[in-house]
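Q: here are the coordinates; sequence isn't available:
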């Protein structure tokens, strides 16, 4: 039996889309969240949705809805913590997180993240893609990959450490993963970045074309 559970992170404020639930936007006549659920479902044992506010608005998805346990908008790490607490109650050892607004993530995401975690006591891996030449120029040559902090493999065993870090004010995902020797799994970004996420109306048009 698979011991890894999946958590869809949908706790963002979607300010560049005018607010609301970005995952409800449509491409190809189906919501982004439906695309994400269909892609993640074969890769994990069970799934949950991390979202705040009225959970009833997601009843049609048939998923448990788990809110952040950290007050205020604490970013994706708060969603990760909520997922880890949920997974602990299920007796699972790890979770894989994905973003609700990224409908094209790899169909072998979980497999590749686990491969990269081989030998780790506490599997902790973030997805990455190579930077383009233009991106490397813009960054002044700093780093050769883009890290995608909402796509990762997270160990239930470190949930109390994460809780303490969030209570202490830490918000940056990579600041916490680096503290625990987090690894990276490199995915190809051709013909397009599979972790492309929809933040603006223009992105939605591009996603429709990619689909």
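A: Arrived safely, thanks for sending. Treat the numbers as computed from the prediction; the structure is a model and nothing was measured. Numbers count the residues shown, from 1 in each chain.
Q: from here on, contacts and neighbour counts on C-alpha atoms
A: Fine.
Q: which residue ranges form the strands in this structure?
A: Assigned by DSSP state E, the chain shows strands spanning 4-9, 26-27, 30-31, 47-50, 65-66, 94-99, 125-130, 145-155, 183-186.
Q: one more structure, for comparison:
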């Protein structure tokens, strides 16, 4: 295979939801992860789930589960590395990542990330939305990542790098801008209150 694989990032601890797998929480008859899977699948050639612990709990998703190779819940970069390692085995050149708790992300995410990287000549692209204070706010769990940089990322993690942008900015990173019409497309479910809002967005048909 050549091309782009998708990786759903679900390796976090979900502390604000009381722990457990918040991606398995139901929203409108489907789990959050199922909604993320169904949005990402048409955009990529193959897909995997990055999660730690017993993979059997995700069997209904029908996806290969790849765990972090870095111990101690090292954050999203560890999930990106796990995805890159898996994609290398598929013969892919890039991955697109999406967070498991963000059910309304754009249906053209992969194409726009790829276009942003290619048009700017940068190896990595991150999704971004307008922000009144910063101009653009980047969403580092929604990115376009080259498999060719996986050994560099492995070294960075071994050296203690944990913040996504601390690594991406070393290599040059494009911003793929997504405007917010009605709701933030990268709205994520962190708390019970967020789940209430997600149900409202779904009911409004805005997603």
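A: Cool, the structure landed. Remember, it's a predicted structure, so these values are computed and weren't measured experimentally.
Q: now what about the TM-score between them?
A: The TM-score (TM-score structural alignment, normalised by the length of the second structure) is 0.95; 202 aligned residues with a C-alpha RMSD of 1.2 Å.
Q: that older thread, residue 195 of the first structure: which of the strands of the first structure is closest?
A: Between residue 195 of the first structure and the strands of the first structure, the tightest spacing by C-alpha to C-alpha is seen for strand 145-155, at 7.3 Å.
Q: Grab the most central residue of the second structure for me.
A: residue 98 (2.1 Å; C-alpha atoms, centre = their mean).
Q: where does that one sit relative to residue 159 of the second structure, distance-wise?
A: 25 Å (C-alpha to C-alpha, to the nearest Å).
Q: next one: residue 150 of the second structure
A: If you measure residue 150 of the second structure against residue 159 of the second structure using C-alpha to C-alpha, the figure is 14 Å.
Q: Looking at these two, which is more packed in?
A: Counting neighbours by other C-alpha atoms under 10 Å for residue 150 of the second structure and for residue 159 shows that residue 150 has the greater number, 18 against 9.
Q: aligned partner of that one in the first structure?
A: The alignment partner of residue 150 of the second structure in the first structure, by TM-score structural alignment, is residue 159.
Q: Would you map the helices across the first structure?
A: Taking DSSP state H, the helices of the first structure run over residues 32-40, 76-89, 109-116, 133-138, 159-167, 173-179, 201-210.
Q: Pull out the buried residues from stretch 179-193 of the second structure.
A: Neighbour counts over stretch 179-193 of the second structure (16 or more other C-alpha atoms under 10 Å) mark 184, 185, 186, 188, 189, 190 as buried.
Q: cool, and stretch 25-39 of the first structure?
A: By neighbour count on 16+ other C-alpha under 10 Å, the buried set for stretch 25-39 of the first structure is 25, 26, 27, 31, 32, 33, 34, 35, 36, 37, 39.
Q: same thing with stretch 202-211 of the first structure?
A: For stretch 202-211 of the first structure, the neighbour count (16+ other C-alpha under 10 Å) marks 204, 207 as buried.
Q: Dump the helices of the first structure to a markdown table, plus distance to residue 151 of the first structure.
A: Below are these laid out as a markdown table (distance: least, C-alpha to C-alpha, whole Å):
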| stretch | distance to residue 151 of the first structure |
| --- | --- |
| helix 32-40 | 11 |
| helix 76-89 | 10 |
| helix 109-116 | 9 |
| helix 133-138 | 20 |
| helix 159-167 | 17 |
| helix 173-179 | 11 |
| helix 201-210 | 18 |
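Q: How much space separates whatever residue of the first structure lines up with the residue nearest to the centre of the second structure from residue 137 of the first structure?
A: Alignment note (TM-score structural alignment): residue 98 of the second structure maps to residue 98 of the first structure. Counting by C-alpha to C-alpha, the gap from residue 98 of the first structure to residue 137 of the first structure is 28 Å.
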